[in-house]
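*Asks:* okay, structure incoming, though there's no sequence with it:
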């Protein structure tokens, strides 16, 4: 069936742990992380076209050649050799400069959507190879679920699903620049170094308390996000098993084993923060939810 358009849902991610374990010869930081996709989605609609266009309704994210969605489309057409185009509309729900990989989700969603729209039949390995050239988090954004991720995001190991839980996520009023966060880390270091191996084993054994006990983010101390401690305090006061920043910031989340406690925490945070979410862990990356046939 030739398709006129497809719609894709691409999930955001949280870092259940993030450690900086060294510096690579190329100057990039060597990371060790456990990453988790959640049911907060970017909605991406792709339509057959002769050109290449991107629309971001209601978003202040710039539409230019640096946008990950445009990079993904160009990389897909280059790899496949298809002489085609696409009109892309992305309804952004994931906060920007949050450490939740919204841009990577966009790129992953575009790759998955174009693969389906044009029946290119690329494997997930091929999509990940394309994605790695777009951004460090794109391969994980394609795979989704629960993963141990190392290096600069290029070494991934799929784990069993995260134990059942609820995440309450709050975005502070000011975002964090990833390069600036790592630059501050180089200057300040961090007193926090989570045990990612212990967390992986806790995920494997389905022990949520142990997952949370091994959590932590080495970038949180030097993020410069002033609201993080206050948000973490509210989350813990309402029963979060752990609370921390995700990625390079600035979003903060708590992990709950009780939905009522999670909803109470969400209600406590909403008056002070416009972007607050109650989320669950998901078991995969972007998925096509709507296919519209091309009329003959």
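*Replies:* On my side now, so go ahead. Worth saying up front: this structure is predicted, and the values here are computed from it rather than measured. Numbering: from 1, shown residues only.
*Asks:* C-alpha from now on. contacts and neighbour counts both.
*Replies:* Fine.
*Asks:* skip the chain neighbours and tell me the closest residue to residue 250.
*Replies:* residue 98 (4.5 Å; C-alpha to C-alpha, 6 or more residues apart in numbering).
*Asks:* surely that neighbour meets residue 178?
*Replies:* No: between residue 98 and residue 178 there is no contact under C-alpha atoms under 8 Å: 9.3 Å.
*Asks:* okay, the two: which has more neighbours?
*Replies:* Shown here are residue 98 and residue 178; by other C-alpha atoms under 10 Å, residue 98 has more neighbours (25 against 18).
*Asks:* ok, the more buried one to residue 199 distance?
*Replies:* 23 Å (C-alpha to C-alpha, to the nearest Å).
*Asks:* what about versus this one:
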């Protein structure tokens, strides 16, 4: 038996760090949006009890360090399943270490596939309870669409979906260390707090221009991405309603009303960005393609 899942990337329309927690994590306020860029995760039953992995991208661990492996292991343990022989194949399209939840999307895809494969019939809430033990973004990647995420990312509430638009993703060559970014917040605090209430009003009214004017990511106050300024300038000069960094970066995204403007911007960005994609909002985190 084989199940194939489209596991969608996410962007953060807003990301605020609310407080440091006693357990070392941070309380967050995030407006998260699934986008049409996806990895393809295929799960197949095999003989034996081993979890094996393959991936078409070099540098991705193919052992218990991979989030997809951890997600499968957690699913089996949560459901007391002994027949654990599966092979997970991942076709990567979401850039690695980009702030787009590529690893979490793969983990979510595995959990969704296994729920179908083993007929466990768990609700999204129950799947999220398994996923959050592996990664804070996995619950969102299981549910997807347009959601307000709080706590460490596991407390999810729906907000109205984005209107039709085109989202240009541009990942610079500069890398980002998320741990150092959180450490900078812990040591220095933040310079500016995003207008969370204003963003919620804009989301509920589905006013795209107002949403774009409220987009903000506090990580931009702590993380130095030299290309970010140029990427944003190019996007704005080509008609982007708004720009923002996603997650802990370094990917910057712009929201456009017209695909032609996004395409023109993408051409001009080639000197500044390693991975460039144009996509649209989607209403789910994972989509089963076949059984």
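*Replies:* Nice, thanks for sending it over. Please read all numbers here as calculations on a predicted model, not as lab measurements.
*Asks:* overlap of the contact sets of residue 98 and residue 178 of structure 1?
*Replies:* Listed contacts common to residue 98 of structure 1 and residue 178 are 248, 249; contacts here mean C-alpha atoms under 8 Å, 6 or more residues apart in numbering.
*Asks:* rewinding a little: contacts only, for the residue nearest to residue 250 of structure 1.
*Replies:* Here residue 98 of structure 1 is in contact with 171, 175, 176, 246, 247, 248, 249, 250, 251 (C-alpha under 8 Å, 6+ apart).
*Asks:* what range does the longest helix belonging to structure 1 cover in structure 2?
*Replies:* The longest helix of structure 1 (DSSP state H) is helix 102-117. Taken onto structure 2 by TM-score structural alignment, helix 102-117 of structure 1 occupies residues 102-117 there.
*Asks:* the stretch 51-200 of structure 2: helices as residue ranges?
*Replies:* Taking DSSP state H, counting those that start in this stretch to define them, one finds helices in the stretch 51-200 of structure 2 at 67-78, 102-117, 124-131, 138-143, 178-188, 196-205.
*Asks:* contact partners of stretch 174-194 of structure 1?
*Replies:* For stretch 174-194 of structure 1, the surrounding residues in contact (C-alpha under 8 Å, 6+ apart) are 17-20, 96-99, 214-219, 221-225, 248-251.
*Asks:* residues of it that come out buried?
*Replies:* Neighbour-count burial for stretch 174-194 of structure 1 flags 174-178, 181-182, 184-185, 190, 192-194 (criterion: 16 or more other C-alpha atoms under 10 Å).
*Asks:* same thing with stretch 115-122 of structure 2?
*Replies:* Within stretch 115-122 of structure 2, the residues scored as buried using 16+ other C-alpha under 10 Å are 115, 117.
*Asks:* and if you look at stretch 154-161 of structure 1?
*Replies:* The neighbour-count check on stretch 154-161 of structure 1 (16+ other C-alpha under 10 Å) flags 154, 156, 159, 161 as buried.
*Asks:* just the ones of the residues you listed in strands?
*Replies:* When the buried residues of stretch 154-161 of structure 1 are checked against strands (DSSP state E), the matches are residue 156.
*Asks:* what's residue 214 of structure 1 aligned with over in structure 2?
*Replies:* Matched across to structure 2, residue 214 of structure 1 falls on residue 214, judged by TM-score structural alignment.
*Asks:* neighbours around its match, how many?
*Replies:* 23.
*Asks:* what's near enough to touch it?
*Replies:* By C-alpha under 8 Å, 6+ apart, the neighbours of residue 214 of structure 2 are 14, 194, 195, 198, 199.
*Asks:* and which of those is nearest to residue 142 of structure 2?
*Replies:* Of all the contacts of residue 214 of structure 2, residue 14 has the smallest distance to residue 142 of structure 2: 19.4 Å, by C-alpha to C-alpha.
*Asks:* quick one: map that closest one onto structure 1.
*Replies:* So, by TM-score structural alignment, residue 14 of structure 2 is matched to residue 17.
*Asks:* let me know whether that match touches residue 217 as I believe.
*Replies:* Yes: contact between residue 17 of structure 1 and residue 217 holds when scored by C-alpha under 8 Å: they sit 5.6 Å apart.
*Asks:* looking at those two, which is more packed in?
*Replies:* Set residue 17 of structure 1 next to residue 217 and count neighbours by other C-alpha under 10 Å: residue 17 wins out with 28 against 24.
*Asks:* the strands in the stretch 1-150 of structure 2, which residues?
*Replies:* Using DSSP state E, counting those that start in this stretch, the strands found in the stretch 1-150 of structure 2 span residues 2-20, 26-45, 51-55, 86-91, 146-151.
*Asks:* related to what we said a few turns ago, now distance to residue 139 of structure 1 too, for the buried residues of stretch 174-194 of structure 1, in a markdown table please.
*Replies:* Converted to a markdown table, those look like this (distance: C-alpha to C-alpha, whole Å):
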| residue | distance to residue 139 of structure 1 |
| --- | --- |
| 174 | 27 |
| 175 | 23 |
| 176 | 22 |
| 177 | 21 |
| 178 | 18 |
| 181 | 22 |
| 182 | 21 |
| 184 | 26 |
| 185 | 25 |
| 190 | 27 |
| 192 | 26 |
| 193 | 24 |
| 194 | 23 |
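*Asks:* if I look at the match of residue 14 of structure 2, how far off is residue 45 of structure 1?
*Replies:* Taken as C-alpha to C-alpha, the span from residue 17 of structure 1 to residue 45 of structure 1 is 32 Å.
*Asks:* out of the helices of the stretch 51-200 of structure 2, nearest to residue 2 of structure 2?
*Replies:* Comparing the helices of the stretch 51-200 of structure 2 under C-alpha to C-alpha, the one sitting nearest is helix 102-117, at 7.9 Å.
*Asks:* average gap between that closest one and structure 1?
*Replies:* Compared with structure 1 after fitting, helix 102-117 of structure 2 deviates on average by 0.6 Å (mean C-alpha distance after the TM-score superposition for structure 1).
*Asks:* angle of that helix against strand 26-45?
*Replies:* Counting by axes from the mean of the first three to the mean of the last three C-alpha atoms, to 10 degrees, helix 102-117 of structure 2 lies at 50 degrees to strand 26-45.
*Asks:* farthest pair within the buried residues of stretch 154-161 of structure 1?
*Replies:* Spatially, the most separated pair among the buried residues of stretch 154-161 of structure 1 is 154 and 161, at 20.3 Å (C-alpha to C-alpha).
*Asks:* could the helices of the stretch 51-200 of structure 2 go into JSON lines alongside distance to residue 258 of structure 2?
*Replies:* Putting the helices of the stretch 51-200 of structure 2 into JSON lines (distance: least, C-alpha to C-alpha, whole Å) gives the following:
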{"stretch": "helix 67-78", "distance to residue 258 of structure 2": "36"}
{"stretch": "helix 102-117", "distance to residue 258 of structure 2": "26"}
{"stretch": "helix 124-131", "distance to residue 258 of structure 2": "34"}
{"stretch": "helix 138-143", "distance to residue 258 of structure 2": "27"}
{"stretch": "helix 178-188", "distance to residue 258 of structure 2": "33"}
{"stretch": "helix 196-205", "distance to residue 258 of structure 2": "20"}
